[in-house]
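*Asks:* Need a 3D model of the sequence below.
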Amino acid sequence: MSVINIVGLSFFGISELFGQHLGYSKFWNVSIKKKKNEFTLSSRTGMLILYAPAAVAAAASFFLPGAVVGLRAQLVSLALAIHFFKRVFEVLFIHKYSGRMQLLSTIIISSSYTINTINIIYTQHLSQSQSIREPAIDLKYPGILLSIIGILGNFYHHLLLANLRGKDEKGYKIPSGGLFGLVICPHYLFEIIVFFGLSLIAQTAYAFCFTAGTVVYLMGRSLATRRWYVSKFEDQFPREIKALVPFVF
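*Replies:* Predicted coordinates:
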């Protein structure tokens, strides 16, 4: 499952580079030529389906007898629950929407989040139940710190994106504020930090593979996003702004 995970997420990341975008956000609402009779959802409903099942799965692990044993396992489940419930909160109260989402993309992304959430928690459970020794170097506390930084940074930049649009505005603008002056996708950067922190808390191969696959996917998505802004705004887009990592990438 670790191999399938990293290969699958990397495939979607590489697909983004070649213009095969999952059907959500600006790539669906503006760039992609829609097919007739293709089933879509409102963006709010679609985004809620993306994150709610994973949030429920993480929270449910605390109520399953023997599923979450020990501090490390509890922190893993808690970190996942906080991250996805934050995303649900943003969907309901922060984000502003301008279009629809493709049903197939919604199912793919929601399934990925939910299955990976369950597998990360289950891997932790196996590690505890089979009495596998604790790692020689304990990284869960640095992981907690990184997760907090990632969650706060991701939330802050989502707020900035939401505030770009006034009431009833539907168009896209070049983001500004925060790290948007350096990279076009700082919210992706902080999401990577969240999952890297989670990997340090868990210290399992599966969690690290999920994070590595997520990095490849978000690298592809961020490059595609930057390319979209350059084509959309032409001379208005500052060329020094990178895709994901300030001054580097």
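*Asks:* hey, let's count contacts and neighbours off CA atoms from now on
*Replies:* Will do.
*Asks:* give me every residue that touches the spatially most central residue of the chain.
*Replies:* Note on the chain: the residue nearest the mean C-alpha position is Glu191, at 5.5 Å, using C-alpha atoms, centre = their mean. By C-alpha atoms under 8 Å, 6 or more residues apart in numbering, the contact list for Glu191 reads 150-151, 154.
*Asks:* quick one: which of those is nearest Ser77?
*Replies:* The shortest separation between Ser77 and any of these is 15.0 Å, and it belongs to Ile151 (by C-alpha to C-alpha).
*Asks:* ok, back up a step: kindly confirm my reading that the residue nearest to the centre of the chain is in a strand.
*Replies:* No: checked against DSSP: H, G, I helix; E, B strand; the rest coil, Glu191 lies outside a strand; its state is helix.
*Asks:* all strands for this protein, in order.
*Replies:* Applying DSSP state E to the chain gives strands spanning 40-42, 100-102.
*Asks:* longest helix of this structure?
*Replies:* With DSSP state H applied, the helix covering the greatest number of residues in the chain is identified as helix 205-233.
*Asks:* Pull out the buried positions in it.
*Replies:* Within helix 205-233, the residues that count as buried by 16 or more other C-alpha atoms under 10 Å are 206-226, 228-230.
*Asks:* I have a second one here; can you model it like the first so I can compare?
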Amino acid sequence: MDALSEFVFAPPPSLFLNVVTVVIPVVVAMLGLSEARGRHLQYSKFWNANSAPKSLEKFKLPSWLGMLLAYTPALLAGVLSLWFFPNEDRRTLLLKSALTLHFLKRDLEVLFVHKYSSKMVFDTAIIISSSYFSSTALMIYTQHLSKALPEPSIDLKNIGLALFLIGIIGNFYHHFLLSKTRKQGETGYRIPQGGLFNTVICPHYLFEIIEYFGFAFISQTFFSLSFAFGTAFYLAGRSSATKRWYASKFEDFPNHIKALLPFVF
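*Replies:* Below is the predicted model:
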């Protein structure tokens, strides 16, 4: 704990926050394990994967509407925190601004970049929305409580900001490349190319993980750090399932392409 105190704030005096710091990332990581085992949250190419007939009868949304439902509450949490508490210390302001920009970009991509061909189960939209909203609100709340605690002796704010900027730019670039694999009106899938798609099938997930560790380094709280690890486990499972899906659908899928980390995994 003494070594960790150089990098992160001490846990805030809140039993609730200390419990969710453990529980929420574990739940997110378990969802990643389910993805890797073939039990998918039902959106994108996996919206009807391994579904029993009853599950196919569930209420489904157009994917663009489902993704807006998933992202917008977290965006509002960030906007409202900036609106009602504008005069914050630099660390808290950086964190809130980065989270708000992250979800604003997500909504704008849904509206102007992504091309959708499938549905999204309403239950899935609610699960994702709840996860994003709760994690965003709790990161901000934890930061507010941590202001009363001694600062970590090693300041990682600027490194965190750099990671966030690398992550959000890399994530957008690869989302843009993904959108170019499908012309307007097309519904099929192609193997994406360009950028890191030449080495991994989910570089957009890799850069999203970098973003979340950017949040964690800006924040330097246990909750932000543990949620970043939980997100990494979830996206690792999702990317592993995505690679298997592409390999099963395309006979010419290159053997050298990894799931998430170039040349490694």
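*Asks:* before we move on, the earlier item: and the longest helix of the first structure, which stretch of the second structure?
*Replies:* Counting by TM-score structural alignment, helix 205-233 of the first structure falls onto residues 222-250 of the second structure.
*Asks:* ranges for the helices of the first structure?
*Replies:* Counting by DSSP H, the first structure has these helices, from start to end: 2-17, 25-26, 43-60, 71-93, 103-129, 140-163, 186-202, 205-233.
*Asks:* before we move on, the earlier item: now check the residue nearest to the centre of the first structure against the second structure: what is it aligned to?
*Replies:* For Glu191 of the first structure, the aligned residue in the second structure is Glu208 (criterion: TM-score structural alignment).
*Asks:* for Leu103 of the first structure, same thing?
*Replies:* Structural alignment (TM-score structural alignment) places Leu103 of the first structure against Phe122 in the second structure.
*Asks:* Count the neighbours of that match for me.
*Replies:* One way to gauge burial is a neighbour count; for Phe122 of the second structure, by other C-alpha atoms under 10 Å, it gives 20.
*Asks:* was I right about it contacting Leu61?
*Replies:* Yes: taking contacts as C-alpha atoms under 8 Å, Phe122 of the second structure lies within contact range of Leu61: 6.1 Å.
*Asks:* Skipping adjacent residues, who's closest to Leu80 of the first structure in space?
*Replies:* The shortest distance from Leu80 of the first structure to any residue other than its chain neighbours is 6.0 Å, reached at Ala58 (C-alpha to C-alpha, 6 or more residues apart in numbering).
*Asks:* check contacts around that neighbour.
*Replies:* Neighbour list for Ala58 of the first structure: 77-78, 80-81, 117-118, 121 [criterion: C-alpha under 8 Å, 6+ apart].
*Asks:* Pipe the residues you listed into a markdown table and attach distance to Leu71 of the first structure and neighbour count per row.
*Replies:* Listed next are the contacts of Ala58 of the first structure as a markdown table, based on distance: C-alpha to C-alpha, whole Å; neighbours: other C-alpha atoms under 10 Å:
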| residue | distance to Leu71 of the first structure | neighbour count |
| --- | --- | --- |
| Ser77 | 10 | 27 |
| Leu78 | 10 | 17 |
| Leu80 | 14 | 25 |
| Ala81 | 15 | 22 |
| Thr117 | 18 | 24 |
| Ile118 | 18 | 18 |
| Ile121 | 13 | 25 |
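*Asks:* any idea which of those residues is the one closest to Val88 of the first structure?
*Replies:* So of the contacts of Ala58 of the first structure, ranked by how close each gets to Val88 of the first structure (C-alpha to C-alpha), first place is Ala81, at 10.5 Å.
*Asks:* picking up where we left off before, can you list the strands of the first structure in a markdown table and add distance to Gly66 of the first structure?
*Replies:* Converted to a markdown table, these look like this (distance: least, C-alpha to C-alpha, whole Å):
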| stretch | distance to Gly66 of the first structure |
| --- | --- |
| strand 40-42 | 38 |
| strand 100-102 | 38 |
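*Asks:* Gln20 of the first structure: which of those strands is closest?
*Replies:* The stretch from the strands of the first structure with the least distance to Gln20 of the first structure (C-alpha to C-alpha) is strand 100-102; that distance is 13.3 Å.
*Asks:* buried stuff in that closest one?
*Replies:* Using 16+ other C-alpha under 10 Å as the test for burial, strand 100-102 of the first structure gives 100-102.
*Asks:* now the match of Glu191 of the first structure: how far from Arg182 of the second structure?
*Replies:* For Glu208 of the second structure, the distance to Arg182 of the second structure equals 22 Å [C-alpha to C-alpha, to the nearest Å].
*Asks:* I'd like to know how far the residue lying closest to His114 of the second structure once chain neighbours are set aside sits from Phe172 of the second structure.
*Replies:* Spatially, and ignoring its direct neighbours in sequence, His114 of the second structure is nearest to Ser179 (5.4 Å; C-alpha to C-alpha, 6+ apart). According to C-alpha to C-alpha, Ser179 of the second structure stands 10 Å off from Phe172 of the second structure.
*Asks:* Identify the residues contacting the closest residue in space to Tyr97 of the first structure that isn't next to it in sequence.
*Replies:* Spatial nearest neighbour of Tyr97 of the first structure, chain neighbours left out: Ser43 (6.3 Å); criterion: C-alpha to C-alpha, 6+ apart. Residues in contact with Ser43 of the first structure (C-alpha under 8 Å, 6+ apart) are 24, 97-101.
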